[in-house]
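Enquirer: just a sequence and a predicted model for now, questions to come.
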Amino acid sequence: MIEPELFKFNPQLAKHSYLKKQWDKHLNSLDKSELIHSITVVLPDISFLPDDVENIFSENSQYYHVQNVTLGTIIDSVFIQSFVKNGNIQAVSLNTRIGVDDCMSISKNNLLQMFLLKNSYQNICLPVHGSNDEICPSSIASYFNEKGLIVNECFPRSKVVRRYNTTIPYSTDVTLLDTWLSYFSLDIKIDNKSMCLLPDGKLTKSNSRNVSQIIQINWSGFFTKSKIKIFIEILKKFMENSGNTLWFSMHLEPYSNVPYNCNHQTIVLNSDKTLFYSDCICAKNH
């Protein structure tokens, strides 16, 4: 009998932190967000979705899915000169796995980051350029199309869920609220009658209230931090005009295969013009 060879795989490093700020101090923290795959917003105790919230990604939010792009195409001198040196491009590899496949992303003002397999690393030589100028995404799509690659124009997909007669926590206990939002996203019922695995055991009359309706809307696609900042400003204005709203929350889910540390962020906007960040950093230990 042959004893199988055992390998030691260290667990992924993670750091979870909470931060409280004023509304006007949120921009620096949002700069950590890169290439978001999914945005989920929870709006409790409101009866309707305003048009500027529901349709935030209906215009100028298209992106392109290019099939079978090789690493050689990305580092081609024409591509670098036309779209990296003289433009501002953001991209991420799709359906790839770090440690098994070549993974790459272009972000942060044309910073190319890669996790490459040994053979790929030994066979490339990368030129380095950078710029902050804007460039039309359709021209990049045309470039790949002329090279014979399949290019599909994509748009964010949205899903709206409404739940009624629900108990929600106040935002003063951010750990309780963060855990409740996790349960809520998984459609696990939480009320003030049954015990559950919340930090305080269960919701009580002193740390929660009942609301008639909660609206949850999820967008999935390809989102940059500039769009997220605009969305935060729209939510702030909506909260100011909505009256008695306790809080709104936004969860940002990054692409999992990017070759840099991922920040899973939950942002809670409060009616007193403060916000909480729940920031979970998953470090790539490669």
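Expert: Here it is on my side, so go on. Numbers count the residues shown, from 1 in each chain.
Enquirer: please count neighbours and contacts with C-alpha atoms only from this point.
Expert: Noted.
Enquirer: can you work out which other helices and strands pack against the strand ranked longest in the chain?
Expert: Criterion DSSP state E: the longest strand present in the chain is strand 208-223. If you count contacts as 3 or more Cα pairs under 8 Å, 6 or more residues apart in numbering; DSSP states H and E, strand 208-223 packs onto strand 36-44, strand 157-169.
Enquirer: what's the closest of these to His264?
Expert: Nearest to His264, of all these, is strand 36-44, at 9.4 Å by Cα to Cα.
Enquirer: ok, back up a step: deepest of the helices and strands packed on strand 208-223, which one?
Expert: strand 36-44 (a mean of 21; mean count of other Cα atoms under 10 Å).
Enquirer: re earlier: okay, the helices and strands packed on strand 208-223 in CSV with distance to Phe222 next?
Expert: As requested, the helices and strands packed on strand 208-223 are exported to CSV (distance: least, Cα to Cα, whole Å):
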stretch, distance to Phe222
strand 36-44, 5
strand 157-169, 10
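Enquirer: of all the ones you listed, which lies closest to Asp178?
Expert: Asp178 sits nearest to strand 157-169 of all those, at 9.7 Å, using Cα to Cα.
Enquirer: ok, residues contacting the closest one?
Expert: Identification of contacts with strand 157-169 by Cα atoms under 8 Å, 6 or more residues apart in numbering yields 176-177, 180, 190-192, 203, 207-221.
Enquirer: report the buried residues of the longest helix seen in the chain.
Expert: In the chain, assigned by DSSP state H, the helix with the most residues is helix 225-242. Residues 225, 228, 231-232, 235-236, 238-239 are the ones in helix 225-242 that count as buried (16 or more other Cα atoms under 10 Å).
Enquirer: list the helices and strands that helix packs on?
Expert: With contacts defined as 3+ Cα pairs under 8 Å, 6+ apart, helix 225-242 has these neighbours: helix 27-30, helix 51-54, strand 247-254.
Enquirer: give the buried subset of the contacts of strand 157-169 as a ChimeraX selection command.
Expert: Per 16+ other Cα under 10 Å, the buried members of the contacts of strand 157-169 correspond to this ChimeraX selection:
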select :176,177,180,190,191,192,203,207,208,209,210,213,214,215,216,217,218,219,220,221
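Enquirer: for comparison:
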Amino acid sequence: MLNPEVVKFPAPENFVSYSQHSWHDSHNDHSWQRVIDHHPFNTKVSLLLPDTPSLPEFLHDSLTTNTEFYLIKNLPVLEFCSPVFLQAFLKTGQLYAVSCKSLLDVDNTAALTPDGQLHLILNKFTYQELSLSGTLSAHILRKPLERFVVKVNMKEPSFKPGRPHYTTVTSAFTQVHLTFTFWLTWIPDDTGVCPSSIAKYFHDLGYSVEERKSSLSQSIVTEVDMPVLGKDGEDTDPEDVFEWIGCQTLGVHLKTEGTTVCEVVTPKPSTLVNNVCSLQCTGFFTPRQLSSLLSQLRLWLKQRSESAVPWLSMTVYGHPDSPINWGTSEHVYHTNGDNLYTLVILRDQLRLYKVSCSRKPQRMYVKSNKNK
């Protein structure tokens, strides 16, 4: 029997935005590039490639070469404050680190972004014990109020040994031993420096460091009715295109004619294509790697016949338990943690779908009726 109280909870909100962009726009108009750059922690990439019975070598290399990242176990946050670490890594490259074995709604979580911001979401006990300035989480309404946000800017001038702010932060992290298992990758500004230097640094300090690589899986559908986009004035509805991409990614069989409201029908107009490859790649991807992948997909598309490969799609999924998702915005909890985007790649344009959770606080308790 269903709990009768469940119906009293409001449904979580999310937003799907859609926009079209010409490849010939000036750089300042590349809002799609800002979407890629402002989505720091990416754990899965999904590609749909028509007329691709076998994975192209360039694509395999792009997704598996130089995409290594590191799993560092039981790493104290205090290590990020070390003067040696700040000078050698934080100030000389782009660093992405996020706690990977903690749940956002019940555990303490942490992330470090390339701009030098350390983001923490803490329970009430840890927050009070830490005694650093923070704020109540803005995206949840619950009783008791027990989730707090702490941010530390490690690139500001006052964050260095001898300064009061640095002393306050390091003293707090010394007294409260905050440790996490991190996914971490570092892109040095100097191309002559090996990115694995950061792994050696932590290994030499005695921490367990494991190199991880992305993994690939794929499936092929021999015949698919693919939505028509931008051809002789014909264009499938954007919502139907987005739904079609999701169905192909999940392996949902589409019906030619719908018989119930629950069935998903083939979008119209559509064209028959062969050997659609649905490729799933899991790992830890930086915005720079995804921008490079997009450029390679564009070049490959130009080399293919338009009738065989009308367009491609790339969907990027964010980490579901990272403290932030878009830019430096606080990530909401498991009421709705949607944070993904889909790029539909055509020869003359790009179409962007961005899925984000509501910025409105989500109520996690049943609102009482005082009139009863």
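Expert: Received the coordinates, thanks. Keep in mind the model is a prediction, meaning the values are calculated, not measured.
Enquirer: which of the helices and strands packed on helix 225-242 of structure 1 sits most buried?
Expert: For those, average neighbour numbers computed from mean count of other Cα under 10 Å are highest in strand 247-254, which has a mean of 22.
Enquirer: what range in structure 2 matches that one?
Expert: Aligned using TM-score structural alignment, strand 247-254 of structure 1 spans residues 311-318 in structure 2.
Enquirer: check contacts around the aligned residue in structure 1 for Leu75 of structure 2.
Expert: For Leu75 of structure 2, the aligned position in structure 1 is Val69, judged by TM-score structural alignment. Listed by Cα under 8 Å, 6+ apart, the contact set of Val69 of structure 1 reads Leu149.
Enquirer: report the separation between Val69 of structure 1 and Leu94 of structure 1.
Expert: According to Cα to Cα, to the nearest Å, Val69 of structure 1 stands 10 Å off from Leu94 of structure 1.
Enquirer: tell me where structure 1 has strands.
Expert: Going by DSSP E, structure 1 shows strands at 13-22, 36-44, 63-66, 91-92, 103-107, 111-115, 151-154, 157-169, 208-223, 247-254, 262-270, 274-283.
Enquirer: okay, the angle between the first one and strand 262-270?
Expert: Relative orientation of strand 13-22 of structure 1 versus strand 262-270 (axes from the mean of the first three to the mean of the last three Cα atoms, to 10 degrees): 30 degrees.
Enquirer: superposed on structure 2, what's the mean shift for strand 13-22 of structure 1?
Expert: For strand 13-22 of structure 1, the mean deviation from structure 2 after alignment is 1.5 Å (mean Cα distance after the TM-score superposition for structure 1).
Enquirer: can you find the partner of Leu279 of structure 2 in structure 1?
Expert: Structural alignment (TM-score structural alignment) places Leu279 of structure 2 against Ile217 in structure 1.
Enquirer: ok, for its match, nearest residue in space, not its chain neighbours?
Expert: Leaving out its chain neighbours, the residue that sits closest to Ile217 of structure 1 by Cα to Cα, 6 or more residues apart in numbering is Val160, at 4.4 Å.
Enquirer: that neighbour -> structure 2?
Expert: Under the alignment (TM-score structural alignment), Val160 of structure 1 pairs with Gln218 in structure 2.
Enquirer: any idea how far that match lies from Lys44 of structure 2?
Expert: Gln218 of structure 2 sits 13 Å away from Lys44 of structure 2, going by Cα to Cα.
Enquirer: quick check: neighbours shared by the two?
Expert: What both Gln218 of structure 2 and Lys44 touch, as defined by Cα under 8 Å, 6+ apart, is the set Gln280.
Enquirer: ok, the match of Val160 of structure 1 to Ile140 of structure 2 distance?
Expert: With distances taken as Cα to Cα, Gln218 of structure 2 is found 38 Å from Ile140 of structure 2.
Enquirer: also Ser217 of structure 2?
Expert: Using Cα to Cα, Ser217 of structure 2 is found at 36 Å from Ile140 of structure 2.
Enquirer: what about the longest strand of structure 1, distance to the chain center?
Expert: 15 Å (Cα atoms, centre = their mean, to the nearest Å).
Enquirer: how far apart are it and its match in structure 2?
Expert: Here the mean offset of strand 208-223 of structure 1 against structure 2 after fitting is 1.0 Å, by mean Cα distance after the TM-score superposition for structure 1.
Enquirer: what about stretch 70-90 of structure 2, start to end distance?
Expert: Its start and end residues considered, stretch 70-90 of structure 2 measures 16 Å (Cα to Cα).
Enquirer: how near is Phe66 of structure 2 to Thr286 of structure 2?
Expert: Actually, residue 66 of structure 2 is Asn. It isn't Phe. Counting by Cα to Cα - Asn66 of structure 2 and Thr286 of structure 2 are separated by 11 Å.
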